[in-house]
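Peer 1: The sequence and its predicted three-dimensional model are supplied below.
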Amino acid sequence: MRIISFNANGIRSAGTKGFFDWLREQQADVVCIQETKAQEAQLSDAQFRPEGYHCFYRDATTKKGYSGVAIYARREPDEVRTGLGREDFDEEGRYIEARFGNLSVVSFYIPSGSSGDERQQYKFRIMEWLTPIFKEWAASGRDYVLCGDWNIVHTRNDIKNWTSNQKNSGCLPEERAWLDLLFDEQGWVDSFRAIKPDAVEYTWWSNRGQARANNVGWRIDYQIVSAGLKERLQACSIYRDQRFSDHAPFSVDYAE
């Protein structure tokens, strides 16, 4: 089973840059997309309904052309959920979950705090609110794959300029401690680190300067899995050869 997570930074923009041509060759079973930046009515072109996939979108309703998540699945899900019960989060289009038997695949777009203190404080509130939800999921007996742009690096190997970013959103000690809690206390597994413990690879690069060309990046896109899936992790890759977005697609292969 192959799952791909990708922050498109505008799904229509990514489409013009060849994302869907690339996707056809990947043989992915599930694709999780974040930052669609579109309303579903604007996605009438056939490319946004890739052949062989059941496609589900959760748009932002509070601000059009903002945020938004999607899931494409080869197998029709038993159920699709698009709300976690917090209106301000749900209406920004930040969560969609597809359920297949005992497996849940979630496409998450965790808020960024980089635009200023108001959004950073909102990010902290969302992290606090999500903590018991993740704890409940981890203990539920279901298998979960939590895909998406989490807007947080975890360790020194996940960011090029570790020291100079300690006071910047996405690398704050409080944010990284939250990931510690998820991994160390709740038992969630960072699939990339489980497969590549010491690798230095990134999934996002600023559009400023020559960040991508110089590989001055951050690893903020994850597939975080419940403990029962750890032994099924086989391989993972971050695709950088083409530039569809300021993020790169992140693929993980799981044993059936």
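Peer 2: Now that the structure is in, tell me what you want to look at. Numbers count the residues shown, from 1 in each chain.
Peer 1: rest of the way, CA atoms for contacts and neighbours
Peer 2: Fine.
Peer 1: Would you map the helices across the chain?
Peer 2: 11-16, 19-24, 87-90, 117-138, 173-180, 191-195 (DSSP state H).
Peer 1: Quick check: nearest residue in space to residue 81, chain neighbours excluded?
Peer 2: Closest residue in space to residue 81, ignoring its immediate chain neighbours: residue 97 at 5.0 Å, by Cα to Cα, 6 or more residues apart in numbering.
Peer 1: for that neighbour, what are its contacts?
Peer 2: By Cα atoms under 8 Å, 6 or more residues apart in numbering, residue 97 lies in contact with 71, 80, 81, 82, 104, 105, 106, 107.
Peer 1: Buried among those? Make that a PyMOL selection.
Peer 2: Listed next is the PyMOL selection for buried residues among these, using 16 or more other Cα atoms under 10 Å:
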select buried, resi 71+80+82+104+105+106+107
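Peer 1: Show me the contacts of residue 97 that map onto strands.
Peer 2: Secondary structure from DSSP state E places 71, 80, 81, 104, 105, 106, 107 of the contacts of residue 97 in strands.
Peer 1: Turn the residues you listed into JSON lines, including distance to residue 194.
Peer 2: Below are the ones in strands among the contacts of residue 97 laid out as JSON lines (distance: Cα to Cα, whole Å):
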{"residue": "71", "distance to residue 194": "24"}
{"residue": "80", "distance to residue 194": "28"}
{"residue": "81", "distance to residue 194": "28"}
{"residue": "104", "distance to residue 194": "20"}
{"residue": "105", "distance to residue 194": "18"}
{"residue": "106", "distance to residue 194": "19"}
{"residue": "107", "distance to residue 194": "20"}
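Peer 1: out of these, who's nearest residue 211?
Peer 2: residue 107 (26.3 Å; Cα to Cα).
Peer 1: Out of the helices of the chain, which gets nearest to residue 249?
Peer 2: For residue 249, the closest of the helices of the chain is helix 19-24, at 9.4 Å, according to Cα to Cα.
Peer 1: Give me the distance between the closest one and the centre of its chain.
Peer 2: Computed by Cα atoms, centre = their mean, to the nearest Å, the chain-centroid distance of helix 19-24 equals 18 Å.
Peer 1: In it, which residues are buried?
Peer 2: Buried positions in helix 19-24, judged by neighbour count with 16+ other Cα under 10 Å: 19, 20.
Peer 1: now for that helix, which elements pack on it?
Peer 2: For helix 19-24, there is no helix or strand it packs on, judged by 3 or more Cα pairs under 8 Å, 6 or more residues apart in numbering; DSSP states H and E.
Peer 1: re earlier: now the helices of the chain in JSON lines, with distance to residue 203?
Peer 2: Shown next, in JSON lines, are these (distance: least, Cα to Cα, whole Å):
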{"stretch": "helix 11-16", "distance to residue 203": "15"}
{"stretch": "helix 19-24", "distance to residue 203": "15"}
{"stretch": "helix 87-90", "distance to residue 203": "24"}
{"stretch": "helix 117-138", "distance to residue 203": "20"}
{"stretch": "helix 173-180", "distance to residue 203": "17"}
{"stretch": "helix 191-195", "distance to residue 203": "11"}
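Peer 1: this is the other structure I want to compare:
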Amino acid sequence: MRVITFNTKGIEQAAEYGLFDWLEQQNADVICLQNLKAKEYQLDDERYHLEGYHAYFFDAWEDGYSGVAIYTRHLPKAIMTGLGFELCDQHGRFIQADFEHVSVCSMSVPSGLKGEDAQAAKEAYMEGLLGHFRKTLRKRREFIFCGSLNIAHKTMDLSNWYANQTVSGFLPHEREWLDEIFEELGFVDAFRELNKAERQFTWWPDYNRARTLNEGARLDYQITTANLKKTIKNARIYREKPFSEHAPLIIDYDVPMP
């Protein structure tokens, strides 16, 4: 099972840059997209359709803001949207597709870079999401959570990390939040199971040569339940062609589909 996650930073612009042409060549079973900045009814154009895929969307209430989607080659048993709290549900930040053996989720955590109010909203969202991770452990199925967390976990996940310790996205308590998910709750950072190298980034600031110089951060994840750890077979970040400030994260699992 191949799963791709990607923060489009606007699906319409990413499509113009060739995202869907690229996706057609990737042989993915499930594609998780975030930060669409468009509503489902605005995406009727043929270029947003992938032949052979079912597409599901969860829109933000506000126009031109957030929104997540899942494209899947296999018809899901069920689709779930939202997590039951306003910062998620009104902003279109979580959608889940249930298959026979696993559930795959496309999600996004808001950025806190715009100021104290934005950071407070981010932390409130993180608290709600952490509660959902805890509930997930009581389910009798496996999960893959895909998306942008807007947090770099370790110093190896951020260029110039020393100067960014007081910046949203690398604050000590944000990193401790990830520690709790991975170390206390036992979830798995799927990419890091296979790739321990430094400077493996999925995001680069929008300025000249940041991507070329590889000055960025690893903000995008696939997080799995513990039982899927042994099924993680291949993991890579696609950097060859930019579709947004983020890069697609591609992971293969030895999990039967559908």
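Peer 2: Now that the structure is in, tell me what you want to look at. Keep in mind it's a predicted model, so treat the numbers as computed, not measured.
Peer 1: which residue lines up with the residue nearest to residue 81 of structure 1 in structure 2?
Peer 2: Aligning on TM-score structural alignment places residue 97 of structure 1 opposite residue 96 in structure 2.
Peer 1: Figure out how far stretch 66-79 of structure 1 is from the centre of its chain.
Peer 2: Taking mean C-alpha positions (Cα atoms, centre = their mean), stretch 66-79 of structure 1 and its chain are 13 Å apart.
Peer 1: Revised request: answer the last question for stretch 31-48 of structure 1.
Peer 2: Offset of stretch 31-48 of structure 1 from its chain centre (Cα atoms, centre = their mean): 16 Å.
Peer 1: Would you mind measuring the gap between the ends of that stretch?
Peer 2: 12 Å (Cα to Cα, to the nearest Å).
Peer 1: cool, and stretch 100-116 of structure 2?
Peer 2: End-to-end distance for stretch 100-116 of structure 2: 42 Å, by Cα to Cα.
Peer 1: State the number of residues packed around residue 67 of structure 1.
Peer 2: 27 (other Cα atoms under 10 Å).
Peer 1: give the contact list for the residue lying closest to it once chain neighbours are set aside.
Peer 2: Spatial nearest neighbour of residue 67 of structure 1, chain neighbours left out: residue 35 (4.3 Å); criterion: Cα to Cα, 6+ apart. By Cα under 8 Å, 6+ apart, the contact set of residue 35 of structure 1 is 7, 8, 9, 10, 11, 66, 67, 68, 69, 109.
Peer 1: what do you get for residue 75 of structure 1?
Peer 2: By Cα under 8 Å, 6+ apart, the contact set of residue 75 of structure 1 is 29, 53, 54.
Peer 1: Repeat that for residue 53 of structure 1.
Peer 2: Contacts for residue 53 of structure 1 (Cα under 8 Å, 6+ apart) come out as 72, 73, 74, 75.
Peer 1: How about residue 72 of structure 2?
Peer 2: Per Cα under 8 Å, 6+ apart, neighbours of residue 72 of structure 2: 29, 30, 31, 53, 54, 55.
Peer 1: tell me which of the residues you listed are still there in structure 1?
Peer 2: Contacts conserved in structure 1 for the contacts of residue 72 of structure 2, using both residues aligned by TM-score structural alignment, their matches' Cα atoms under 8 Å: 29, 30, 31, 53, 54, 55.
Peer 1: I'd like the residues you listed laid out as JSON lines, including distance to residue 229 of structure 2.
Peer 2: Below are those laid out as JSON lines (distance: Cα to Cα, whole Å):
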{"residue": "29", "distance to residue 229 of structure 2": "18"}
{"residue": "30", "distance to residue 229 of structure 2": "18"}
{"residue": "31", "distance to residue 229 of structure 2": "20"}
{"residue": "53", "distance to residue 229 of structure 2": "27"}
{"residue": "54", "distance to residue 229 of structure 2": "27"}
{"residue": "55", "distance to residue 229 of structure 2": "27"}
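Peer 1: Among these, which lie within strands?
Peer 2: Going by DSSP E, the strands hold 30, 31, 54, 55 from these.
Peer 1: Count residues in the vicinity of the nearest residue to the last one once chain neighbours are set aside, would you?
Peer 2: In this structure, residue 55 of structure 2 finds its nearest non-sequential neighbour in residue 71, 4.4 Å apart by Cα to Cα, 6+ apart. Neighbour count of residue 71 of structure 2, defined by other Cα under 10 Å: 22.
Peer 1: How about the one 4 residues further on?
Peer 2: Other residues lying near residue 75 of structure 2 total 15 when counted by other Cα under 10 Å.
Peer 1: Over to residue 40 of structure 1?
Peer 2: Quick note: residue 40 of structure 1 (other Cα under 10 Å) scores 16 neighbours.
Peer 1: again with the one 5 residues further on
Peer 2: Other residues near residue 45 of structure 1 come to 10 when the count uses other Cα under 10 Å.
Peer 1: Then residue 192 of structure 2?
Peer 2: Residue 192 of structure 2 has 13 nearby residues by other Cα under 10 Å.
Peer 1: List the contacts of it.
Peer 2: With Cα under 8 Å, 6+ apart, residue 192 of structure 2 has no contacts at all.
Peer 1: if I look at it, how far off is residue 231 of structure 2?
Peer 2: Noted for residue 192 of structure 2: a distance of 14 Å to residue 231 of structure 2, by Cα to Cα.
Peer 1: ditto for residue 219 of structure 2
Peer 2: Distance from residue 219 of structure 2 to residue 231 of structure 2, by Cα to Cα: 23 Å.
Peer 1: Between the two, tell me which one has more neighbours.
Peer 2: Each of residue 219 of structure 2 and residue 231 has its neighbours counted (other Cα under 10 Å); residue 219 has more, 22 against 13.
Peer 1: So for that one, what's the nearest residue that isn't a sequence neighbour?
Peer 2: Spatial nearest neighbour of residue 219 of structure 2, chain neighbours left out: residue 150 (5.0 Å); criterion: Cα to Cα, 6+ apart.
Peer 1: Test my guess that that neighbour contacts residue 111.
Peer 2: Yes: between residue 150 of structure 2 and residue 111 there is a contact under Cα atoms under 8 Å: 6.0 Å.
Peer 1: residues shared between the contacts of those two?
Peer 2: With Cα under 8 Å, 6+ apart, residue 150 of structure 2 and residue 111 have common neighbours residue 169.
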